[in-house]
Structures are given as structure tokens and as C-alpha cells.
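In: Pasting a predicted model and its sequence here:
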Amino acid sequence: MVKEIERYGIPIVHMATITTISESVGANRIVPTIAIPHPVGNPDLPADEELELRRRMVRKALDALGTEVKEPTQFE
């Protein structure tokens, strides 16, 4: 699905815990996430720290959207 959307010129960021799967399905922009049960958060953190963690991840994904890539690239 990711490759098909990008074929139409729409950049996609695939946020995933298991990045090898992202690469195998052809995602070009990959943002590694935290854990399978909580990919974009950490419920063990205090609420304000978790909110900041989520914001950092979204910013990373937005930065990845604006980056030209020619092959699968992970944005750490």
C-alpha cells in the first residue's frame, strides 16, 4: 500500500516497531517506534514526558516527509 501511494507522488512515512517489515513492504521513509503494544508512547512515563515523547516522534515523521529519499531510509 505504501508504494502505491508514493507512486502517485504522495510521500508516506511508515512508523513501525519492526522496521524490517517496513523495508520489506517498500516503505521509503521509516520512523522506528517504541514498542509493539505502545508504538508512539510510553505509558510508564509521567503524562507531560509522554506527551513530549509523542510530539518528538510526530516532528520526526514530519521532517521525514520533507526529506527526499531514493531508497528505504530510517529516521532515528
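Out: Received it, and whenever you're ready, just let me know what you need.

In: can we go C-alpha only for contacts and neighbour counts from here?
Out: Fine.

In: Number of residues surrounding residue 46?
Out: Residues lying near residue 46 (other CA atoms under 10 Å) number 9.

In: How about the one 3 residues further on?
Out: Neighbour count of residue 49, defined by other CA under 10 Å: 14.

In: would you say it is within a helix?
Out: Yes. With DSSP: H, G, I helix; E, B strand; the rest coil as the criterion, residue 49 is part of a helix.

In: Alongside the first one, take a look at this:
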Amino acid sequence: MANLIPVAKTVGSNKIVPTISIPYPLGDPSTSKEEQWKLRYHRVGVALDALTDDAKDQTVYKVKI
């Protein structure tokens, strides 16, 4: 999971799941607790799926915005 996708690509990460921001990678304090939970649940789910994916090249996984 990374919030600076270009940096993750430069250092050679092969599986990249975008996060929200530097101070709050998996949340947005301006939203409700329910919205934050949904956002975190989705992003962590994508990251877990990425771990089981057989990616040969650098892959940036799609997440809900």
C-alpha cells in the first residue's frame, strides 16, 4: 500500500495499492466513521487480493475513490 505511486514504481514495487494521503493512508477524518470503515475495509481487501495475485509486472490495483 502506497500513497506516492510514482515513488513506489521507481523503487521497483511490483504490487501497489493506492492509499488516501500521507497523514491518513487508510482514512479521511473529514468523513463519518461509517464511511471511514467502508474505505478501510475496501482498501485492505484489495491489498489482500493483491497478495494472492500472480503479478509478473508492476501492477497498480484499482480502488474506489
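Out: Received it, and whenever you're ready, just let me know what you need. Keep in mind that what you see is a predicted model, and the values were worked out from it rather than measured.

In: Stretch 5-24 of the first structure spans what distance, first to last residue?
Out: Stretch 5-24 of the first structure has an end-to-end distance of 16 Å (CA to CA, to the nearest Å).

In: should've said stretch 4-15 of the second structure
Out: Separation of the first and last residues of stretch 4-15 of the second structure by CA to CA is 13 Å.

In: and what of stretch 69-76 of the first structure?
Out: 15 Å.

In: Check stretch 8-24 of the second structure too.
Out: End-to-end for stretch 8-24 of the second structure, by CA to CA: 17 Å.

In: Report the buried residues of that stretch.
Out: Buried residues in stretch 8-24 of the second structure, defined by neighbour count with 16 or more other CA atoms under 10 Å: 8, 9, 13, 15, 16, 17, 18, 19, 20.

In: Residue in the first structure paired with the last one?
Out: When the first structure is aligned by TM-score structural alignment, residue 20 of the second structure is paired with residue 34.

In: Assign that match to helix, strand or coil.
Out: Classified using three-state DSSP, residue 34 of the first structure is coil.
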